[in-house]
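Asks: Quick one, structure for this:
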Amino acid sequence: MSFLNIFYHPAWVVSTVVLALVVRLQRRAHWDPKSCSVRLTGKTAVVTGANTGIGKFIALDFARRGARVILACRSEARGTAALNEIRQISGNPDVHLRLLDVSSMDSVREFAKRFLEEEKALHILVNNAAVSGLPREITKDGFEASYATNHLGPFLLTNLLLDLMKQSAPARIVTVSSTNHHRGQVDFSHFHGENLVHFMDNVYNNTKLHNIICTNELARRLSNTGVTANSVHPGVVKTEVMRHYSLWLRCIFNTVGFFFFKSPEEGAVSPIYCAVSEELEGVTGKYFDSDCSLVLPAPLARDAALAVKDFEFCERLTSKL
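Replies: All right, here's what the predicted structure looks like:
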């Protein structure tokens, strides 16, 4: 399909128009992190993908609140730059970089092993790292690359750190999903790259649906432990999540985004809300919109039987590694 045909494709035209209208009418968040006086002194937080975009601003907010913040990043150079910037702006020296590639189950296990050896507590885990538009690729673990990065890696990381979070309770797990999950599908063969259509954001949408489904099941399993698990849509945000798309598409999105999309700082508001807001104390298994409002996710994300099946399937996949 040629470049021009892509933009004349009915599905593309409709989705682009709808997206522009939705974004233009995005409601401002009813909660402002700058007016929230919650302190995180004595608390430890992990933010994946914290070297750029939403993740960096989430980590910065936690650092300003006095938390011990672990930046879980794939790139040492970019992670170090973010580390120095966050320390300087927040005035908090207790910010640290740990390397993590969530697409690699070996990297996830190594990160968790080191973390459990070095840290005595974990109060906040924000699963933020994600990609969109990756080409067809299977990781060395045998997983489709986007599924490994956006879902299986965060899924394994969360489960490896759960016992420490229970010991540290009250604690919160926040998974950054997307409203795109409404267009997602569940097909377990997708995890191995089978029967998967790589067009536009199809794969991304599927992984974001799995995020919510498994987060809801995790919340059920964590009942009465003092650990909550919620998922959140940050809004349509100008971040590097589009970096794997073609130059033409990135130009279009960046141009539209300049006028309509949220900045990374604005996109960080709803995840921060889920992580620190006092009004969400004890709230679990919920999905929040970009304006910090509680909303219903897609019907598939509310299917309890599917959630059990999905969670157990992901457990089997990651337990073999």
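Asks: contacts, neighbours, all on C-alpha from now
Replies: Fine.
Asks: Strands along the stretch 201-321 of the chain, start to end?
Replies: For the stretch 201-321 of the chain, the strands defined by DSSP state E, counting those that start in this stretch occupy 227-232, 287-288, 294-295.
Asks: Quickly compare these and say which is most buried.
Replies: Highest mean neighbour count among those (mean count of other Cα atoms under 10 Å): strand 227-232, with a mean of 29.
Asks: counting contacts, what elements does it pack onto?
Replies: Applying 3 or more Cα pairs under 8 Å, 6 or more residues apart in numbering; DSSP states H and E, one finds that strand 227-232 contacts strand 171-176, helix 202-221, helix 269-276, strand 287-288.
Asks: now the other sequence, so there's something to compare against:
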Amino acid sequence: MVERAWTLKDKAVLITGATNGIGKVTAHRLAAQGAHVTIVSRNAEKCRAVADEIRSQTGAVVDWIAADLSVLAGIEEAAAEYRARNDRLHVLINNAGAFFAERLVTADGYEMTFALNHLNYFLLTLRLRDLLLASAPARIINVSSDAHYGGVIDFDDIMGERKYSGWRAYSQSKLANVMFTYSLARQLDGTGVTANALHPGFVATGFGRNNSGWVGLFMPIVHLFALKPEKGAETSVYLASSPAVSGVSGKYFANCREKPSSKRSYDVAAQEKLWALSEQLTLKTVPAPSSAP
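Replies: As a prediction, this is how the structure comes out:
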């Protein structure tokens, strides 16, 4: 049943990677609908500036948290800071991510693409899950990519230690986003909290420009043919704000419409294996705030 009463007015929204690109546009549009928005990004000065900008343009309540979401400590810090300031969360948008042409390793010893693009989504969501449950109806939105269609979860070399390709690592992480979403949706069934993933399109943002070499040189040219951030943000905004998707969960969207994801993404055994591995890699020391539903 469609919940026609769904509105973002006075609802609490948390969005990561929101100081530029589709994340910033999404934060602005949701704030303009009356949401209380908290943005998360690594650079404190950018966070403050973007929050001030959105606040001045919309008159909405806009808060910010500076945290490095590529490392477990940063994710824990972001979740703890949000919890310290808020007792509710209606919409969580996991948007932060990047492409790395060369293999980098985080302070935790994990390959950077998998850590930032997947483990970040996984751990932040689990750390805030009890707030989402207490605020239900609530929505979890995971920004993935059609790059996942070519992705394979290589459980034998998930960190790319034996063989690394930037595109292979990226497509694997985006497939992980979709599989995580489907696992999460099953766990949350009947709770009033939904989980969906989306493809924003190839958007002209800072994507890929963090790289040196040919990738860094090539990306500005490719971006000439990419979507504007305003267009790329449409599906994120739709999933956060539309009454039409109330109760819709465990789906993949593009252009504000549901569509099938890759055949691999529906492998329940692989989804459960990925979940177990993600728990092993992220929940090693600190127990979650509450048990799973």
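Asks: TM-score, when you put one on top of the other?
Replies: Scored by TM-score structural alignment, normalised by the length of structure 2, the superposition of the two chains gives a TM-score of 0.91; 282 aligned residues with a Cα RMSD of 1.8 Å.
Asks: picking up where we left off before, quick one: which of the helices and strands packed on strand 227-232 of structure 1 is nearest residue 63 of structure 1?
Replies: helix 269-276 (11.9 Å; Cα to Cα).
Asks: returning to what we had before: reformat the strands of the stretch 201-321 of structure 1 as JSON lines; add distance to residue 265 of structure 1.
Replies: As requested, the strands of the stretch 201-321 of structure 1 are exported to JSON lines (distance: least, Cα to Cα, whole Å):
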{"stretch": "strand 227-232", "distance to residue 265 of structure 1": "15"}
{"stretch": "strand 287-288", "distance to residue 265 of structure 1": "17"}
{"stretch": "strand 294-295", "distance to residue 265 of structure 1": "21"}
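Asks: and of those strands, who's closest to residue 254 of structure 1?
Replies: strand 227-232 (23.0 Å).
Asks: State the span of structure 2 onto which the closest one is aligned.
Replies: The aligned range for strand 227-232 of structure 1 in structure 2 is 193-198, by TM-score structural alignment.
Asks: Not counting its own residues, what contacts that stretch?
Replies: Stretch 193-198 of structure 2 is touched from outside by 132-133, 136-145, 177-178, 181-182, 184-185, 188, 235-236, 239, 247-254, with contacts defined as Cα atoms under 8 Å, 6 or more residues apart in numbering.
Asks: how about the helices in the stretch 51-200 of structure 1?
Replies: 53-64, 76-90, 105-118, 145-147, 153-168 (DSSP state H, counting those that start in this stretch).
Asks: so can I have a markdown table of the ones you listed showing distance to residue 40 of structure 1 and mean neighbour count?
Replies: What follows is these, written out as a markdown table (distance: least, Cα to Cα, whole Å; neighbours: other Cα atoms under 10 Å):
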| stretch | distance to residue 40 of structure 1 | mean neighbour count |
| --- | --- | --- |
| helix 53-64 | 7 | 25 |
| helix 76-90 | 13 | 16 |
| helix 105-118 | 19 | 16 |
| helix 145-147 | 32 | 26 |
| helix 153-168 | 13 | 20 |
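Asks: Using CSV, please lay out the ones you listed together with distance to residue 129 of structure 1.
Replies: Shown next, in CSV, are those (distance: least, Cα to Cα, whole Å):
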stretch, distance to residue 129 of structure 1
helix 53-64, 7
helix 76-90, 13
helix 105-118, 13
helix 145-147, 11
helix 153-168, 8
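Asks: Kindly name the residues of structure 2 that line up with stretch 171-180 of structure 1.
Replies: Using TM-score structural alignment, stretch 171-180 of structure 1 pairs with 138-147 in structure 2.
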